[in-house]
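Engineer: Return a 3D structure for these sequence lines:
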Amino acid sequence: MATILALDTSSGSAVALVRDGVTLASASSPDPRGHAERLTPLVAGVLEEASVGIGDLDAIAVGTGPAPFTGLRVGLVTAAMLARPRDLPVWGVPSLDAWAAGVAAHAPEGLSEVRIVTDARRKEVYTARYRLEPGSAGGIRLSEPHAVVRSAGLAATGEAVAGPGTDLYPQEFAAARVLAASFDVSQIALLAAARVERGEAVPTEPLYLRRPDIHGKPASAMAGGR
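Structural biologist: Got it, this is the predicted structure:
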């Protein structure tokens, strides 16, 4: 039986333990800035609830964004630190893919495509469009690459959209077909396992999509002298 720990810090912090496609336990915190303090206790709580030890894991799956630099890095580093002493594989899945897979799992009849939008701050959203294909891994296939765009410049007239970006910018999505959806971190594990089984890549490179905000002295001043 494959037991997979799933982590995601693309927005808040979320953890799930999945065994053979069944979620044994899950927990999350909506705080978008407290990942370093919250993720490890969430992991410990989920493992305790399911009576599973770190040594019982077969793999760790982690969301790769897109997301702001700091929060996303916490999830990726935590996954690597948990895996390294036990030589566990770490599988990466874009977080927007997990959103789309959650929509696909409960899609209304006739829905063939959905755009996912999440918060990128600065009045921008991360977005990607997916075809819903029951025969593909997780029931989805990427049809438009991940991107970060101005919320006001995203034309979504008539198309199905889902994700927290629709709540943040309701005027921009007033002409869209907004679907009720919530993030299910278990989809990170389910998508990763399906892709590995199909021989597909599961890279852990983070999807930042833009340079991180840096506060303080300019790089030239820090490198140039005193």
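Engineer: From here on, just use CA atoms for contacts and neighbour counts.
Structural biologist: OK.
Engineer: Which residues does the host helix or strand of residue 167 contact?
Structural biologist: According to DSSP states H and E, residue 167 maps onto helix 165-168. Taking contacts as C-alpha atoms under 8 Å, 6 or more residues apart in numbering, the residues outside helix 165-168 that touch it are 117, 118, 119, 125, 172, 173, 178.
Engineer: Kindly report the same for stretch 72-88.
Structural biologist: So stretch 72-88 is contacted by 7-10, 35-36, 39-40, 54-55, 57-65, 89-90, 204, 206 (C-alpha under 8 Å, 6+ apart).
Engineer: Give me the buried positions along it.
Structural biologist: Applying a neighbour-count criterion of 16 or more other C-alpha atoms under 10 Å, the buried positions in stretch 72-88 are 72, 73, 74, 75, 76, 78, 79, 80, 83, 88.
Engineer: Now the second one, please; I'll put the structures next to each other:
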Amino acid sequence: MLILAIDTSAIASAALLRSTRTDGAAEVLASFASTETNTHAEVLAPAIQGLLAEAGVAGAELDRIVVGVGPGPFTGLRVGIATARALGFAWNVPVEGAVSLDAIAWDVLAAGEAPAQGFTVAIDARRKELYWARYAADGSLDEGPHVSVPGHLPEGPVCGAGAGLYADRLAAAGAPAVERFRDRQPTAASLGASALEKLARGEDLLATTPLYLRESDAKVPAAMQGHTP
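Structural biologist: So this is what the prediction gives:
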């Protein structure tokens, strides 16, 4: 199976992956990940074009596109999901979604460092809050995703960039940051690898409906509310 994975829940990232094994183990053919959290619209499409050229793959050869549906901010998620849907339509390739936090959970499992009691994955949600989800030791999603202040996360180890951002507050709440993963952001390469393993197990992926978890910061001006052009 050949897939294009896209995630824009934090940084912008894309990857081409192939799996020929029954367990879904993936080979990353090419990948891209930005270092910024606010350049998604500018860098994503050129990056995908570059990945296809690097791997010598035409879009119509893909078996599916997998896109991270969040949680994440409105603008970032819209860029990734809209791009995935547009490419799927243009190439006549099915498009499916995956929880973006699954990418970090997959990283933890791939490193062989999943705590026996399970763990939480958290990334920055701004407004002094975190997007988070709780995972079992085998990487299956136990709870979430949610958005809340750091002190409301469940007790136990925390992985992801949110852990590093609020390490002291989390530790005080009994949710210590895992040092190796305290700065980790979701990436398309890990998201795609996680999705391929799920498909190999016969699990379904998600629709491409974004997981915003809260209302947009953008508001209709009071003067325009109720106004019909």
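Engineer: Of the contacts of stretch 72-88 of structure 1, select the buried ones using a ChimeraX command.
Structural biologist: Buried residues within the contacts of stretch 72-88 of structure 1, by 16+ other C-alpha under 10 Å, are selected in ChimeraX with:
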select :7,8,9,10,35,36,39,40,57,58,59,60,61,62,63,64,65,89,90,204,206
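Engineer: Over in structure 1, find the residue span stretch 51-59 of structure 2 aligns onto.
Structural biologist: Matched against structure 1 by TM-score structural alignment, stretch 51-59 of structure 2 falls on residues 46-54.
Engineer: Just checking the distance from that stretch to the centre of its chain.
Structural biologist: A distance of 22 Å separates the centroid of the chain from that of stretch 46-54 of structure 1, by C-alpha atoms, centre = their mean, to the nearest Å.
Engineer: list the buried ones in that stretch?
Structural biologist: Result for stretch 46-54 of structure 1 [16+ other C-alpha under 10 Å]: buried residues 46, 47.
Engineer: Give me the contact list for it.
Structural biologist: Contacts for stretch 46-54 of structure 1 (C-alpha under 8 Å, 6+ apart): 15, 16, 17, 24, 25, 26, 27, 82.
Engineer: Okay, helices next: where are they in structure 1?
Structural biologist: 35-50, 69-83, 95-105, 165-168, 186-197, 219-224 (DSSP state H).
Engineer: Adding distance to residue 213 of structure 1, write those out as JSON lines.
Structural biologist: Shown next, in JSON lines, are the helices of structure 1 (distance: least, C-alpha to C-alpha, whole Å):
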{"stretch": "helix 35-50", "distance to residue 213 of structure 1": "17"}
{"stretch": "helix 69-83", "distance to residue 213 of structure 1": "8"}
{"stretch": "helix 95-105", "distance to residue 213 of structure 1": "21"}
{"stretch": "helix 165-168", "distance to residue 213 of structure 1": "21"}
{"stretch": "helix 186-197", "distance to residue 213 of structure 1": "27"}
{"stretch": "helix 219-224", "distance to residue 213 of structure 1": "12"}
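Engineer: who wins for proximity to residue 210 of structure 1 among these?
Structural biologist: For residue 210 of structure 1, the closest of these is helix 69-83, at 8.9 Å, according to C-alpha to C-alpha.
Engineer: Tell me the spacing between the most centrally placed residue in structure 2 and residue 90 of structure 2.
Structural biologist: The C-alpha lying nearest the average C-alpha coordinate of structure 2 belongs to residue 100 (C-alpha atoms, centre = their mean; 2.1 Å). Distance of residue 100 of structure 2 to residue 90 of structure 2, computed by C-alpha to C-alpha, to the nearest Å: 24 Å.
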